[in-house]
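>>> just to be clear, the model below is a prediction. Sequence and coordinates:
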Amino acid sequence: MNRAEIIQLRLFNQGLSEPFFDKPDEVIAHFGAMQAQDYSMALWAVGLRMKNANRTFVGSQIDSGSIIRTHILRPTWHLVHQKDIQWMMELSAPNVKKATQYIDKKEGLTDDFFLKAWKIIEQQFKEADNLSKEDMMFCLLKNHIVVSNLLATQIIIRAELEMFLCNGYKKGTYTLFEKRVPPSNKISKTEAIIKLTQIYFQSRGPATIKDFIWWSGLSTTDAKIGMAELSKKLNSFIHNELKYYYFEPKNSIAERSVFALLPCYDEYTVSYSESRCIVLPNNADSSETGNGIFKPILLSENEIIGTWRKSKKSPFVEIQTFSENIEIPAKNIKESIESFNISK
């Protein structure tokens, strides 16, 4: 495959060239997990992959618990389907704990301290279905435990990793995990690795092993187990000295020219490490693109040509292209945000 073909297949697998999902939770199930520390941008990322995007619909499935927003895979927020949260958390929690142990140690979050704090917080949930971080901090204070904002965050993350807590019924709140997620059958670690590997390459291929390791947070040893188990199904090729893997699409892919306002932290860029640069423009440095992650980016004719940001005036976005010679029809922008109120 050449560069254009890699991009075309990624756009298809990512649901950007041909949105084929009716519901938000179908998008999440396809991706396994979607990065979501910027809540508003995460809603937009899901909406881009739907046939008929609707901001309220996406948000309602998070509020209802069909989609869980939690810390998983890497120590950052992700959206995960309710049916996948348990096996995925059991697989990734040990790795996320390792990634957070420096801050835990710095803040004094030991296992004993966490269990003591959690018993107090758990009692508070007998009086309320949802608690904010501030509610939990006040609850601890009433029991003579003073915690900083950062320590409170670490306590909450640990509770998420232990599957004690998850997002509540509205943004900024938490509830007991067991109240939102019904029990599911356990699977072995090897089965979970294989499942995660398959999800990744089906939704994000072509990609490299290092890309997968970065996204999943798995060790190299574990990632290679998944690759080995799927070796007979995965196709591979070499491009610019990197080995890419992908699943053969079930149907032929029509060549499409994609125009899209991609949010920051979109899976189109954040899902990759060593091969992310293949979609980034050669004429723009990382400060302009935010390394393709930290800034919302403009995709036109399958190429990243600029960045955008929210505006208070219609059409609610401001465009900044990397070249003065590029013109973007207002119609394209309007169509991109017509059914999804991006100004919120």
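Now that the structure is in, tell me what you want to look at.
>>> all contacts plus neighbour counts: C-alpha atoms, from now on.
OK.
>>> I figured I342 hits K310, correct?
Yes - using C-alpha atoms under 8 Å, I342 makes contact with K310 at a distance of 7.4 Å.
>>> those two: which has the busier surroundings?
I342 (19 against 15; other C-alpha atoms under 10 Å).
>>> that one in helix, strand or coil?
coil (DSSP: H, G, I helix; E, B strand; the rest coil).
>>> how much space is there between it and L79?
Distance of I342 to L79, computed by C-alpha to C-alpha, to the nearest Å: 19 Å.
>>> what does T110 give?
Distance, T110 to L79, by C-alpha to C-alpha: 27 Å.
>>> where is the longest strand in this protein?
Scanning the chain for the strand with the most residues, using DSSP state E, yields strand 303-310.
>>> show me what that one is packed against.
Other helices and strands packing on strand 303-310, by 3 or more C-alpha pairs under 8 Å, 6 or more residues apart in numbering; DSSP states H and E, are helix 286-289, strand 297-300, strand 317-321.
>>> okay, pairing it with this:
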Amino acid sequence: MNILHIRLLNQQLVSSRFTDVHDLVAWMGMVQAQEYKMMRWAVGMRLREPSMSAFREAYDAGRIVRTHLFRCTWQLVAAEDLGWMLPLCAERNKVSIRGYLAYHGRRIEEREYERANRLICDALSGEKSVRKEILLARLAECGLEDDAHTMSIYLRRAEADGIICSGELDSRQNTYALVEERIPRLRELRRDEAIAELARRYFRSHSPATLEDFVWWSNLGVGECRAAIESICSELISESYAGETYFIHRDCRVRGYRRQTILLPSYDEYLIGYKSRHHAFEEEFRHRIHNRNGLFYPVILDDGQVVGNWHPGKDAAFFEEAIQPDLTDAFRRYRQFWNSDR
């Protein structure tokens, strides 16, 4: 079993099956989206033909949305999936928010969140999309004003409460809209059904992966994750490798891999989507891939292995002189993606 080759196929990084942005994001379950610009390439490079204009169209139409979900980090999801995904992670996100505030010697009472939510609703009501700076200015006019970190907490809590999500795509900063106005039909599921569906999405798009990988990705309890895997066991094939049990979904591809050099954005699912990401790089280069604070850098993949770093407009920096693949086609695809929006 070649773990990296199969992951590349099912993450749609090689020989993608998808031409539609919404369908790709729905297949992935969620796509990590910490960096507002690089999230576009994270989706675009997984399409059969990279297209920034296609990404913008899906984002502006509200077919995909960006919000804080699992692990209380930014993710892109298919709009209709927000209704069943948010209840899975909302309470854990609220705990994370309280912990962040406590670490900085702050506390926000529930009545303050309730007031903030009302003001946020008033500021966004009837608006298709509002840039963050304008939203914060409107809130300040209503008496809700604090330091930048605390205001971001109010917005993150409103996301956890299912009140706001992303609006239209802006070139520079986050935008916000009311969920009830942005997404007219949210799909709802019972919790056990939702976790089973989440497991299905994960193992379809991330196989081969372990129970521990799914726990990391979802930030749900081990017991719930194990139960979810058991509930879809008829859809999974288990294989032992180096003392670990890996699951492969029946809808996954295990053949059709072709070698390709890929410019991977920071925080990409190919690395951050697993606890077992050690398959993709040598330990001595870990500091070139992510730091101890969880900051992931843009990296170069060659045959599934991380071999260097890259930055738009700058030269690549390879880890070893002996492994320096030709990046001509990789940068061509990257430029083609951005040029499609002009």
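Received, thanks. Being a predicted model, the structure only gives us computed values, none of them experimental.
>>> fetch the TM-score of the aligned pair.
The TM-score (TM-score structural alignment, normalised by the length of the second structure) is 0.90; 334 aligned residues with a C-alpha RMSD of 2.2 Å.
>>> which bit of the second structure covers the longest strand of the first structure?
Counting by TM-score structural alignment, strand 303-310 of the first structure falls onto residues 305-312 of the second structure.
>>> quick one: residues in contact with the matching stretch.
With C-alpha atoms under 8 Å, 6 or more residues apart in numbering as the test, stretch 305-312 of the second structure has contacts from 4, 263, 279-281, 288-289, 297-301, 316-320, 323-324.
>>> report the buried residues of that stretch.
Residues Q305, V306, V307, G308, N309, W310 are the ones in stretch 305-312 of the second structure that count as buried (16 or more other C-alpha atoms under 10 Å).
>>> quick one: R309 of the first structure from S40 of the first structure, how far?
R309 of the first structure sits 12 Å away from S40 of the first structure, going by C-alpha to C-alpha.
>>> show me which of the buried residues of stretch 305-312 of the second structure is closest to E57 of the second structure.
W310 (27.5 Å; C-alpha to C-alpha).
>>> what's the distance between that closest one and Y334 of the second structure?
Distance of W310 of the second structure to Y334 of the second structure, computed by C-alpha to C-alpha: 12 Å.
>>> list residues touching both of these two?
L263.
>>> can you give me the helices in the stretch 51-200 of the second structure?
With DSSP state H, counting those that start in this stretch as the criterion, the stretch 51-200 of the second structure has helices at 52-60, 82-103, 110-124, 132-141, 148-160, 179-182, 191-206.
>>> F55 of the second structure matches what in the first structure?
Using TM-score structural alignment as the criterion, F55 of the second structure maps onto V58 of the first structure.
>>> name the residues that touch stretch 144-157 of the second structure?
With contacts defined as C-alpha under 8 Å, 6+ apart, stretch 144-157 of the second structure is touched by H68, K94, I97, Y113, A116, N117, L119, L136, L139, I164.
>>> now with 10 Å, please.
Applying C-alpha atoms under 10 Å, 6 or more residues apart in numbering, the external contacts of stretch 144-157 of the second structure come out as 67-69, 72-74, 90, 93-94, 97-98, 100-101, 106, 108, 112-117, 119-120, 132, 136-140, 158-165, 176.
>>> between T110 and L79 of the first structure, tell me which one has more neighbours.
Between T110 of the first structure and L79, counted using other C-alpha under 10 Å, the more crowded position is L79 (27 against 13).
>>> that one and S231 of the first structure: what is the separation?
28 Å.
>>> distance between the longest strand of the first structure and the chain's centre?
In terms of C-alpha atoms, centre = their mean, to the nearest Å, the centre of strand 303-310 of the first structure is found 20 Å from the chain centre.
>>> Provide the aligned range in the second structure for stretch 229-241 of the first structure.
With TM-score structural alignment as the criterion, stretch 229-241 of the first structure aligns to 231-243.
>>> roughly how far is that stretch from the heart of the chain?
24 Å.
>>> over to stretch 264-277 of the first structure?
Centre-to-centre, stretch 264-277 of the first structure and its host chain are 11 Å apart (C-alpha atoms, centre = their mean).
>>> stretch 75-94 of the second structure now?
For stretch 75-94 of the second structure - counting by C-alpha atoms, centre = their mean - the centre lies 12 Å from the chain centre.
>>> give me the stretch of the first structure that it matches.
Counting by TM-score structural alignment, stretch 75-94 of the second structure corresponds to 78-97 in the first structure.
>>> my guess is I103 of the first structure contacts L109, does it?
Yes - the criterion here is C-alpha atoms under 10 Å, and I103 of the first structure meets it with L109 at 8.3 Å.
>>> and those two? Which one has more around it.
Taking neighbours as other C-alpha under 10 Å, I103 of the first structure and L109 compare with L109 leading, 20 against 13.
>>> ok, that one to L73 of the first structure distance?
21 Å.
>>> need the contact list for F113 of the first structure.
Counted by C-alpha under 10 Å, 6+ apart, F113 of the first structure has contacts I155.
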